[in-house]
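> no sequence for this one, just the structure:
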């Protein structure tokens, strides 16, 4: 995603843009959905982590980090290691955080191998395995001497986990990579608390049925897997398109109408695109309970795409919008 959807879906939606069951009351991890496991001896380094079937071993904490998506820096900020970021890709499509001054390595979501290698990262923090697959001229994990990590376990061959557990595991794995495991545990504890509090905003109300969609070029897409589902479930909502079996899929306006969602969340990409996205959804789905009740809200794709702690912030946002503070 230079993309309309998350950058990581570029292989399915490159022409659409210059576009997790949540542990709402605990942080227990399902071994079937855990993104990757970090292992390290008691003394610290070397540490080995795995993502998308690739093992990466670090003898020391990375000092030069290239981000596959700019807003991923928020997770490194939470761990106290954002100062290690020296570059990013696909920055022209993202509203970068204030004070983020690292060099743009490439404007392309799938950056050229030469550009990435010239940046000399000792960690490439990928948004999507596409960025380190060797496809479309990108570098491979081998080109990077194995020093790549794919956030969200968003892999080419396997569906990405659709629960908040993948966020917790990413934080722990990054804590291991940077030699701050205790800090990572503290961050996960805080994130877990925040998710529990967000889900509790529902109080005794029935669990709302909601849809997360994007309208692009006159077509409607249900955003239903990976982080999309994690956000909705974490906020104590039922995703009407959870059974669609894909991270996103084109659906008809009629499918949205017949699902009769109590709430609609509309993804947008352009800065300040919230109002336009909401208005488009109100027009397209005027007969839904969500439009009649005024429960149509925008959600920023750039924040979703960054993964990590952004997902918990979006859980809080969506729960507050639909259930109140």
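Yes, it's here. Predicted model, so just to flag it, every value in this text is computed and none were measured.
> drop to CA atoms for contacts and neighbour counts, all remaining ones
OK.
> all helices of this protein, in order?
Under the criterion DSSP state H, the chain contains helices at 10-13, 73-79, 113-118, 165-177, 181-199, 226-234, 253-259, 274-284, 289-293, 301-306, 309-323.
> winner for burial among those?
By mean neighbour count, with neighbours taken as mean count of other C-alpha atoms under 10 Å, helix 226-234 ranks first of the helices of the chain at a mean of 28.
> who does it touch, helix- and strand-wise?
Identification of packing neighbours for helix 226-234 by 3 or more C-alpha pairs under 8 Å, 6 or more residues apart in numbering; DSSP states H and E yields helix 181-199, strand 237-239, helix 309-323.
> below is structure B, check it against A:
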């Protein structure tokens, strides 16, 4: 999802990560998967000679976004790009492995604040945009963990083949894979949980990953899905042309779990350019507003209410807005929190 550099974004207080991090803290770094591990993601696959319970066996080879990547040992020096990757490592208790973080979409949630404060590279990011390869290599990483494939190009942090030749492994969030062969279609919570498991395997922290997945599954199962058949528009950004959540990405996955029918669900993409005419015709019951510093929920409300055409929409007229912080709108450890928070907001609306 396109964005501009930012420094902060208001964030909803999450619930699941508090519980999950407590479990992780007790469990410590894991030595191997258990019977409750998440199923393998369709976006990537891992191979290892290690037996269950014996910890990760290295070298570990992964098929990741149409690229074969090999990790020779549990990474100790990691550059994370995007909030989703940084927060993944913090949630797994691996913040001490981060030597550089960049292109963060906003502050971490309250539940990860202490972990972030103990990670200097997160407290003081390397860059508010995609870092250049020179800056990345200067940190001598053994792994670059990117939220988007586009982060790993010659004009960005470095292309994957070149980094591999220099001894730097790369890993892209599988939910962000773009080719039809590797992109989750549609993205599901099993895909999100599979990434947690795969990252746990990469870092020889499978027990911590299994505990985090189990906690998130329990919380997700505790949400009562709204059954009123309410429709929603996921409004991410844009003025003249709104950019909205489409039918196969994280917004659709989250809205499905909440019980909202996406008015742009027929668009076979993760996000899409929409039109105000389409939105007005659909007349959604509620509007989900992505809250970001460069395009806040308040700015979106002002835009909707000041335009005579959009002001006639039922959701605008009745003030039926739900908000989600930008970092929770992309696949990662905050998606379950987004479901809980949006469900609570929905229940609080006068419908």
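The structure has been received and is ready for your questions. The model shown is predicted, which means the values in this text are computed figures rather than measured ones.
> about what we covered before: mind checking the helices of structure 1 for the one nearest to residue 35 of structure 1?
With respect to residue 35 of structure 1, and counting by C-alpha to C-alpha, the nearest of the helices of structure 1 is helix 165-177 at 5.3 Å.
> related to what we said a few turns ago, in CSV, list the helices of structure 1 along with distance to residue 146 of structure 1.
Below are those laid out as CSV (distance: least, C-alpha to C-alpha, whole Å):
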stretch, distance to residue 146 of structure 1
helix 10-13, 22
helix 73-79, 20
helix 113-118, 13
helix 165-177, 13
helix 181-199, 21
helix 226-234, 24
helix 253-259, 43
helix 274-284, 39
helix 289-293, 47
helix 301-306, 21
helix 309-323, 25
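> between those, which gets nearest to residue 97 of structure 1?
Set against residue 97 of structure 1 and scored by C-alpha to C-alpha, the helices of structure 1 come closest in helix 73-79, at 8.2 Å.
> where in structure 2 does the closest one fall?
The alignment of helix 73-79 of structure 1 onto structure 2 (TM-score structural alignment) covers residues 86-92.
> list the contacts of the matching stretch.
For stretch 86-92 of structure 2, the external contacting residues (C-alpha atoms under 8 Å, 6 or more residues apart in numbering) are 17, 20-21, 24, 80, 95, 98, 101, 108, 112, 115-116, 122, 196, 200, 205, 208-209, 212, 332-333.
> got it, and stretch 102-114 of structure 1?
Applying C-alpha under 8 Å, 6+ apart, the contact partners of stretch 102-114 of structure 1 are 1-2, 7, 10, 66, 68, 85-93, 115-116, 119, 130-131, 134, 136-140.
> again, but for stretch 266-277 of structure 2
1, 240-252, 310.
> so it matches what in structure 1?
Here stretch 266-277 of structure 2 aligns to structure 1 at residues 243-254, judged by TM-score structural alignment.
> what do you get for stretch 21-32 of structure 2?
By TM-score structural alignment, stretch 21-32 of structure 2 lines up with nothing in structure 1.
> quick check: buried residues in the longest strand seen in structure 1?
Using DSSP state E, we find that the single longest strand of structure 1 is strand 208-216. Within strand 208-216 of structure 1, the residues that qualify as buried are 208-216, counting by 16 or more other C-alpha atoms under 10 Å.
> which of the contacts of stretch 102-114 of structure 1 count as buried?
Buried among the contacts of stretch 102-114 of structure 1 (16+ other C-alpha under 10 Å): 1-2, 7, 10, 66, 68, 85-91, 93, 116, 119, 130-131, 134, 138-140.
> quick one: the residue of structure 1 most remote from its centre from residue 186 of structure 1, how far?
Residue farthest from the centre of structure 1, counting by C-alpha atoms, centre = their mean, is residue 43 at 31.6 Å. Distance of residue 43 of structure 1 to residue 186 of structure 1, computed by C-alpha to C-alpha, to the nearest Å: 19 Å.
> list the buried residues for the match of stretch 266-277 of structure 2?
247-249, 251.
> just the terminal-to-terminal distance for it.
Stretch 243-254 of structure 1: ends 17 Å apart by C-alpha to C-alpha.
> please apply the same query to stretch 76-93 of structure 1.
20 Å.
> and stretch 323-333 of structure 2, by the same measure?
In stretch 323-333 of structure 2, first residue to last residue: 18 Å (C-alpha to C-alpha).
> who's in contact with it?
9-12, 17, 83-85, 87-88, 91, 105-106, 175, 192, 196, 250-251, 288-292, 297, 334-335, 337-338, 342.
> coming back round to it: mean shift between the longest strand of structure 1 and structure 2?
Compared with structure 2 after the fit, strand 208-216 of structure 1 shows a mean deviation of 1.8 Å (mean C-alpha distance after the TM-score superposition for structure 1).
> next: stretch 181-191 of structure 1.
Stretch 181-191 of structure 1, aligned to structure 2 and superposed, deviates on average by 1.5 Å (mean C-alpha distance after the TM-score superposition for structure 1).
> corresponding residues in structure 2 for that stretch?
Using TM-score structural alignment, stretch 181-191 of structure 1 pairs with 206-216 in structure 2.
> chain center to the matching stretch, what's the gap?
How far stretch 206-216 of structure 2 lies from its chain's middle: 17 Å, per C-alpha atoms, centre = their mean, to the nearest Å.
> stretch 224-237 of structure 2 too?
Remark: stretch 224-237 of structure 2 is offset 19 Å from the chain centroid, using C-alpha atoms, centre = their mean.
> what residues does that stretch touch?
Residues outside stretch 224-237 of structure 2 that contact it (C-alpha under 8 Å, 6+ apart) are 242-245, 251, 257-264, 279, 284-291, 295, 300, 343.
> same deal with stretch 33-50 of structure 1?
For stretch 33-50 of structure 1, contacts defined as C-alpha under 8 Å, 6+ apart pick out 51-52, 55-60, 149, 152-153, 161-163, 165-166, 169-170, 172-173, 176-177, 179.
> what lines up with residue 190 of structure 2 in structure 1?
So, by TM-score structural alignment, residue 190 of structure 2 is matched to residue 165.
> now the corresponding residue of structure 2 for residue 273 of structure 1: closest residue in space, sequence neighbours ignored.
Per TM-score structural alignment, the equivalent position to residue 273 of structure 1 in structure 2 is residue 296. Leaving out its chain neighbours, the residue that sits closest to residue 296 of structure 2 by C-alpha to C-alpha, 6 or more residues apart in numbering is residue 290, at 7.1 Å.
> hmm, residue 29 and residue 165 of structure 1 touching each other?
Yes: Residue 165 of structure 1 is in contact with residue 29 according to C-alpha atoms under 8 Å; the separation is 5.8 Å.
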